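Q: Sequence and predicted structure, then a few things I'm wondering about:
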Amino acid sequence: GAATDYSLLLVARQREELQHTKSVADSLKASWKASFGAITASAATVAIALLCLLVSDLNSNQSLGPIAATGIFFAWVAALTLLPALLFLCGRAAFWPVTPKITGAESSHKFWNKVAAFVEGSPRKVWTGTLIILFAGAAWLPMLNATGVSNSDILLSDTEAKAGQEILNEHFDAGAGSPASIIAPEELEDDVMEILDKHPEISQVTLTSESGAPANTPPMNLEPNVVDGRIYFQATLNQEADSLEAQDTVAQLRDEFASLDGEILVGGESATSLDSNLTAERDLRVIVPLVLAVVLVVLIILLRAFVLPVLLLLATVISFASAMGVSALVFNHILGFSNADPTVPLYGFIFLVALGVDYTIFLMTRAKEETPEKGTKKAVLHSLTVTGGVITSAGVVLAATFAALSVIPLMFMVQLAFIVAFGVLLDTFIVRTLLIPGLVTDIGQKVWWPSRQSKESQEEVSEISS
C-alpha cells in the first residue's frame, strides 16, 4: 500500500511535467526532484513511527517495528529508483491509453476545482464544520473497551478448540485445564492456603509434593516439596483460564498476597494474559507521545515552519480519535465485538497517524513549493486541485489494502482492518480535502511562521519599506 502511494505521487507529477516538456528524461528529473521531499518525509514518518515500537515491552511489538520499517524503506527505494527507470524506458507509452501531450496548460480538474472553490468561498465554515463532524465521531471513543479478549472470542470461526472448551466447561471446573500457579515462601504456607480457600472463584487448591502428587489431599498428606525455601500451589478457578474474569481473579489474589510479608508470585495462563494486557496498556501510554513527537519533528524539518506542523498533527490526532470512536460504535452495535485487544488501538494509532499524515504531507509540500509565486491561500487551493485525484487514489488503495485483512477470521485482524481502512478514508476525504485547506486558507501566511517565504509576506515587507 505504501509503495503504491509513493509511486502514484511520482507518476502523477511525471504526467504533469510531460504536458510542459518534450524530453522524457527532463520531465523525470523535474518530477523526481519535486516528489523526493514529500515521498522521503512520508516514508521517514512511517518508518520512524514503526521503529518506536522497539521501546515496547512486548516481543511481538518489538519485532513488528523493524520488520515493517524495513518494508517501508524498500518501498521508498523502489519508488525513487526502479520506478523512474521503468518510466524512462517506457517513455510516454507508460501512460497509454491516455498518453500526455505537450499542451503547456494544466490538466483539467473539474471536480477538484469545484472543491477548491467551495473551500475558498467559506473557509472558516468549512473547517469548523468538518471539526464538528470529527468531534462527533470522537465522542464515541469512550465506548471502545480495549481491555483484552479471551482466546475463544478471538477466533471468529468454529474450531475444535472452542468446542473442546465448551465440553470441558460442562463436566469440570472451567479453569481445570490451566490452573493458576502460586509460588510462595515455605513459612507462608498456611496464610496462602487460607487466602486461596476463602476465595469464591477458586474451587480447588493443591500443594505439590516431591513426587508431584498433591501434598494436601487426604489420605496421603504428603510433605510439600520445598525448593530454595519455596513451595508450589495450584489453584483451579471456576472461570475459563483465558477469560477476563480469570484475569480479575489473578489481580485480586496478587493484591491480597501483597499484604503478606514475603514475595509471592502468581503465574499461569490467566496471569500471562493479564500481564500481556497490562504491558500493552503501558506501551500505549509510552509509544503514543513518542510517535507524535517523531511526526512533529519530521513535519517541522520538511516544512521549515512550526505553526503548520502543529496544525497538521492536531488534525491527524482528531481524525484518529474520530476513526476510533466510529469503530467503537461499529464493533459494539454492528459487529457484536464487546471487547478489543489492548494492542488494537496501539497498532491503529501507529498506522493511522503515520500513514494518515502522508496525505497532508503530499498536499502541503506542493503548497509550499508554489507559495512564493502564488501566495499561501492560492497555493494551498491550487495544491488541492492538482493533487486531489492522486491523493484520493492513494487513499483508496491503502484503505483497500488494510480492508483485505478482514477476511482473516480473527477479531484482532477484523478490528484493525476496519479502523485503518476507515481512518485512511477519513483522512483522505475529510481532513486533507476540507479541514486542512480550510484552516490554511483562513489563517493565511501565518501558518508558515517563523519562516517568511510567502508572497503575502514579501508584499507586506515591500509596502513597509516603501
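A: Good, I have the coordinates.

Q: can we go C-alpha only for contacts and neighbour counts from here?
A: Noted.

Q: can you map out the helices along the stretch 351-466 of the chain?
A: Listed in chain order, the helices of the stretch 351-466 of the chain (DSSP state H, counting those that start in this stretch) span 376-403, 411-426, 436-443, 455-465.

Q: The closest residue to residue 292 other than its chain neighbours and residue 296: what is the separation?
A: If you skip the residues right next to it in sequence, residue 292 has residue 313 as its closest partner in space, 7.5 Å away by CA to CA, 6 or more residues apart in numbering. Here residue 313 is placed at a distance of 7 Å from residue 296 (CA to CA, to the nearest Å).

Q: picking that back up, could the helices of the stretch 351-466 of the chain go into a markdown table alongside mean neighbour count?
A: Output for the helices of the stretch 351-466 of the chain, formatted as a markdown table (neighbours: other CA atoms under 10 Å):
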| stretch | mean neighbour count |
| --- | --- |
| helix 376-403 | 22 |
| helix 411-426 | 24 |
| helix 436-443 | 24 |
| helix 455-465 | 13 |
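
Q: Can you say which of these is nearest to residue 265?
A: Each of the helices of the stretch 351-466 of the chain was checked against residue 265 via CA to CA, and the shortest separation belongs to helix 411-426, namely 29.9 Å.

Q: The closest one packs against which elements?
A: If you count contacts as 3 or more CA pairs under 8 Å, 6 or more residues apart in numbering; DSSP states H and E, helix 411-426 packs onto helix 151-154, helix 307-330, helix 343-374, helix 376-403.

Q: If we use 6 Å, what do you get?
A: helix 376-403 (3 or more CA pairs under 6 Å, 6 or more residues apart in numbering; DSSP states H and E).

Q: quick one: the helix it packs on to chain centroid distance?
A: Distance of helix 376-403 from the chain centroid (CA atoms, centre = their mean, to the nearest Å) equals 20 Å.

Q: how much does it deviate in direction from helix 343-374?
A: What separates the directions of helix 376-403 and helix 343-374 is an angle of 150 degrees, with axes from the mean of the first three to the mean of the last three CA atoms, to 10 degrees.

Q: The residue nearest to residue 292 - how many residues pack around it?
A: Other residues near residue 313 number 20, with proximity taken as other CA atoms under 10 Å.

Q: And residue 104, by the same measure?
A: The tally of other residues near residue 104 (other CA under 10 Å) stands at 12.

Q: wait, doesn't it sit right on residue 18?
A: No. With contact defined as CA atoms under 6 Å, residue 104 and residue 18 do not form a contacting pair (9.3 Å).

Q: Below is an additional structure, to be compared with the one above:
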Amino acid sequence: MLLPRKLAGLPAGRHAKWAILLLWVAIVLVAAPNASRLSGAVQDDSTAELPRGAQSTRVEELTARFPGGELAPGIVAYVRDTGVTAADRTRAEADRRALAAVAAGPIAPAVPSRDGRALMLTVPLADDDHLADNAGRIRDQIERNAPPGLQVRLTGPAGAALDVGDAFEKVDKALLLVTVLLVAAVLLLTYRSPVLWLLPLLTAAVSLQVTGAVVYLLAEHAGLYVADGTSSILDALVFGITTDYALLLLARYREELRRTADRHEAMRAALRRAAAPITASAATVCLGLLCLLAAAMGFNHALGPVGAIGVLGGLAVVMTLLPALLVVLGRWVFWPRIPRHGDAPPARGTLWDRVGRRVAARPRLVWVCGTAVLAALAAGLLGAHTGLDREHFLTTTPSSSIGGRLLSAHYPGDESRPIEVVSERAATPGVLAAVARVPGVAGVGEPEPSVDGRLTRTEVVLASSSGGAAADTVRAVRASAPDALVGAGAAADLDLADAQAHDRRVVIPLVLGVVLLVLMVLLRALVAPLLVVATVVASYFAALGAAWLLFRHAFGFPALDVQVALMGFLFMVALGVDYNLFLVSRVREEAARSDHRTGVLRGLGLTGGVISSAGLVLASTFGVLGLMPVTMMVQIGVLVTLGVLLDTFLVRSVIVPALALDVGRRFWWPGRLAARAAAPARPPEPARS
C-alpha cells in the first residue's frame, strides 16, 4: 500500500515545502504558550482516577455532602518510647494552636494512646491545590524545636501528598534533559554527522509542543481529563515514537537519494514507500491506547485518548515537517557521508547481512533456541507478587509511612487509615451494629450526618489496614451491610485491585485483536501476523520475568505495582509490534520483487541498522522513567526498556526472520505471495544498514 502520489508530493514540492514550513512555524508559535500551560490542566479530581463505579469511588464522590467538604487530614504522630511527658503534651497543644491558621476546621486536642507512649493530632485540611503547601507548613511547625527524644512525624493523606510533591520536585526538571541527552547520544552514534542528528530531535520537540497544546486545549474546552502522572508517560511516548518514525523516514530517503538525482523526487518516493508501515504503526499504537476506554480504572481510561493524541501529533510532524526540512536543506545535511545519485550502496558484509546468513543456515534451530531464551527469562515470574503496599509507593521510604507505622504500633488497628461506611441515616444503627460484629473490625466511630441530614458517614478502624487480611475484612463488611457504601482505606485498595484485574481481562484481548487486525490489513496475510503477535507476547512475558528479578534482587521492591502488567503490556505489544511491522512489511516488499528467502534476508539487511537505532532511542526514552521517585513509573520504565531491547535485538532480528525462513512461502498465507511460485531472484543488491 503506497501513499497516493499527489499527497506524497506535498511536503516535497518545490513550492509547497515552503508553505508547509511556514505553516509549522505558525503552529508552533500558537502551540508553545498553550503547551506550557499543560501542567495547570492536570485536574485535582481524585475520583476521576479511581475505579469507575466502585463503592470506594462513590463514597469519595459523596464527600462534598458532609460538613467540611472534601478534606485530606494531616495526622501528626508524637511518640516517645519511654512514655509521653508533660512537656510533650504541652508541645502538642502548642502545635494545635499554631496550626489553626492552616486548618480547614477546628482541631481537636491530641488523643493519647492507651500505652501512654504516643499522641495523635488530626489537622483537617482542604483537599485542593494548596494541600501540599499546607502540609509543608504543618511539617515545618511540628519539626521546629521538637523536644529531644520525641519522634514527630506527619502522616495521613496530607503527609502522603507532601511526600509525593517533594519527590517529584527533585526530578521533574531533569527528566526531559536526560531524555534529550540520551537520544542525542544514540543519534550521534547512528549518523556520525554533526547536523543530521538534530532533525529527529527537532521533530520530537515540535511534536511535544503540538501534543501538549492540543491536550491542554481539549482539557480546558472539551472536558478531556488529564490525570496526574500522564504528562510523564506522554513525554516518553511522544519523544520516542516521533524519533523512531523520523529515523525510518530518513533511512528510506537516503536510499532514494542514491537512486534519484532530484532530491524532491527522492523524497516523494521515500514518503510513498515509508507511509504504509509508519501509518500502520501509528494506527496500531493509537488503537491500542484507545482500547483503554474500556478500562474500569480511571487512570487507565484517561490515558487512552491523551496517548493517542500524542501518537497522531508525532505522525503529523514526521510526515509533513521533516520531509519539508530535508528537501529545503538538501543532501549536505548528511555530511560527511552524503548520498550521491548513482553511488554504489555500501558493500555487503554488514552486521545484519552476517546475522541473516547465520539465521538462514539453520532457521529452525535458531527460532527454537531463541524461544527457549524467552521462556527461561519468563520463568523469572515464578514467585512474583503483585500489589505494592502504600509504604512502597515511592522508591524511598516516605516520612508519612514511618509516621503511619508509629501510629499502628500504639493505637488499635490503623487509625490513620480507616475505611468509611456511608448509609441512609435511618438505617445507620443497624448498619453499624452489623459492621461492629465483623471479625477484623477494631473499632467503629461516631456517625457524622450529611449537610442535608439524609446520609451518615462513619469511620471504621480495621485490625489490619492493608494486605489480604484487610481485603477479606472489607468484603465481610460489605456483605454485612449490603445497603451501605464502603470506601476509603483498605476498601479503596481492594477496588483498585479488582479494577486492574478487570482491565487485564478486557483490555489485553482487545489490544491483541487490534494489533492482529492492523497487521493482517497491512501484510494481507494471516500466518505472518499470528506469528509476529505470538513472538511479541512471548517477549513481553520474558521482559516481565527479567524485570521482576531486577525489581526483587536489585531494586529491593517487594512486589509489582498493579498498574505495571497492563501498562507494560500495552506499550510493549503496541510498540514492539512496530519494529516487526517495519521488518516484515519490507520483507514483503522485497519478496514481491524476487523470492521469499531473498526477501527475508534483504529485508533484514535493509532495516536492521535503522530499527536497532530506533529501538535504542525508544528504550532510552522509557528508561528515563526509571529516574522517577514513583515505584510504578520506575517499574513501567524498566519493563518497557527491557521489552524493547529484547524485541529489537532478539525477536525482530533473529526469531522472526528464522520463523519466516522455516515456514517458507506459507508465511504469507492466504495472500498471493504464498501461492506464487518462487520467482528468479534478481541480482542481490547489498544491504544498507
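A: Yep, it's here. Predicted, not measured: the structure shown is a model, and the values here were computed from it.

Q: ok, back up a step: distance to residue 352 of structure 1 for the helices of the stretch 351-466 of structure 1 - can I get that in JSON lines?
A: Shown next, in JSON lines, are the helices of the stretch 351-466 of structure 1 (distance: least, CA to CA, whole Å):
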{"stretch": "helix 376-403", "distance to residue 352 of structure 1": "11"}
{"stretch": "helix 411-426", "distance to residue 352 of structure 1": "6"}
{"stretch": "helix 436-443", "distance to residue 352 of structure 1": "16"}
{"stretch": "helix 455-465", "distance to residue 352 of structure 1": "33"}
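
Q: And those helices: which comes nearest residue 169 of structure 1?
A: In terms of CA to CA, the element of the helices of the stretch 351-466 of structure 1 nearest to residue 169 of structure 1 is helix 411-426, at 22.8 Å.

Q: mean deviation (superposed) between the closest one and structure 2, please.
A: In this overlay with structure 2, the average offset of helix 411-426 of structure 1 from its partner residues is 0.5 Å by mean CA distance after the TM-score superposition for structure 1.

Q: so where in structure 2 does that helix end up aligned?
A: Aligned by TM-score structural alignment, helix 411-426 of structure 1 falls on residues 631-646 of structure 2.

Q: hang on, the earlier thing: let me know which of the helices of the stretch 351-466 of structure 1 is the nearest to residue 291 of structure 1.
A: The minimum distance between residue 291 of structure 1 and those falls on helix 411-426, with 16.6 Å, by CA to CA.

Q: who touches the closest one?
A: Contacts of helix 411-426 of structure 1 with the rest of the structure, by CA atoms under 6 Å, 6 or more residues apart in numbering, involve 154, 323, 327, 356, 399, 402, 403, 405, 406.

Q: in the stretch 101-250 of structure 2, which spans are strands?
A: Taking DSSP state E, counting those that start in this stretch to define them, one finds strands in the stretch 101-250 of structure 2 at 111-112, 118-123, 151-155.

Q: Between strand 151-155 and the second one, find me the angle.
A: Computed with the same axes, to 10 degrees, the direction of strand 118-123 of structure 2 lies at 40 degrees from that of strand 151-155.

Q: What is strand 118-123 of structure 2 packed up against?
A: The criterion is 3+ CA pairs under 6 Å, 6+ apart, and the helices and strands that strand 118-123 of structure 2 contacts are strand 74-79, strand 111-112.

Q: By residue count, what's the longest helix in structure 1?
A: Identified as the longest helix of structure 1 according to DSSP state H is helix 269-303.

Q: quick check: that one aligns to which part of structure 2?
A: Under TM-score structural alignment, the counterpart of helix 269-303 of structure 1 in structure 2 spans residues 489-523.

Q: got it, and stretch 112-128 of structure 1?
A: Residues 352-368 of structure 2 are the counterpart of stretch 112-128 of structure 1, counting by TM-score structural alignment.

Q: buried ones in the matching stretch?
A: Within stretch 352-368 of structure 2, the residues that qualify as buried are 352, 353, 355, 356, 359, 360, 363, 364, 366, 367, counting by 16 or more other CA atoms under 10 Å.

Q: number of nearby residues for residue 336 of structure 2?
A: Other residues within reach of residue 336 of structure 2, judged by other CA under 10 Å, total 13.

Q: What angle do helix 411-426 and the helix or strand hosting residue 134 of structure 1 make with each other?
A: If you go by DSSP states H and E, residue 134 of structure 1 is part of helix 123-138. Taking the same axes, to 10 degrees, one finds helix 123-138 of structure 1 and helix 411-426 inclined to each other by 170 degrees.

Q: Contacts made by helix 123-138 of structure 1 with the rest, please.
A: If you take CA under 6 Å, 6+ apart as the criterion, helix 123-138 of structure 1 is touched by 321, 322, 325, 326, 435, 438, 439, 442.

Q: hmm, try it at 8 Å
A: Among residues not part of helix 123-138 of structure 1, those counted as contacts by CA atoms under 8 Å, 6 or more residues apart in numbering are 119, 318-319, 321-326, 430-431, 434-439, 441-442.

Q: for it, the distance to its chain's centre please.
A: 22 Å.

Q: That one vs structure 2, mean deviation?
A: Overall, helix 123-138 of structure 1 averages 0.9 Å from its counterpart (mean CA distance after the TM-score superposition for structure 1).

Q: Could you check the angle that helix makes with helix 436-443?
A: Here the directions of helix 123-138 of structure 1 and helix 436-443 differ by 140 degrees (the same axes, to 10 degrees).

Q: Which residues lie in contact with the residue most central in space within structure 2 in this structure?
A: Centrality entry for structure 2: nearest residue to the mean C-alpha point is residue 233, 4.7 Å, by CA atoms, centre = their mean. Listed by CA under 8 Å, 6+ apart, residue 233 of structure 2 has no contact partners.

Q: Kindly list the longest strand within structure 2.
A: Ranked by residue count, the top strand of structure 2 under DSSP state E comes out as strand 455-462.

Q: Quick one: list the elements packing against that strand.
A: Contacts defined by 3+ CA pairs under 8 Å, 6+ apart place strand 455-462 of structure 2 against strand 419-424, strand 441-444, strand 448-449.

Q: so the next helix or strand after it versus helix 489-523, what angle?
A: Per DSSP H and E, the first helix or strand lying C-terminal to strand 455-462 of structure 2 is helix 467-480. When the same axes, to 10 degrees is applied, the directions of helix 467-480 of structure 2 and helix 489-523 differ by 100 degrees.

Q: mean per-residue distance, whatever helix or strand comes next after helix 467-480 of structure 2 to structure 1?
A: Per DSSP H and E, the first helix or strand lying C-terminal to helix 467-480 of structure 2 is strand 485-487. Taken against structure 1, strand 485-487 of structure 2 registers an average deviation of 2.2 Å after superposition, with mean CA distance after the TM-score superposition for structure 1.
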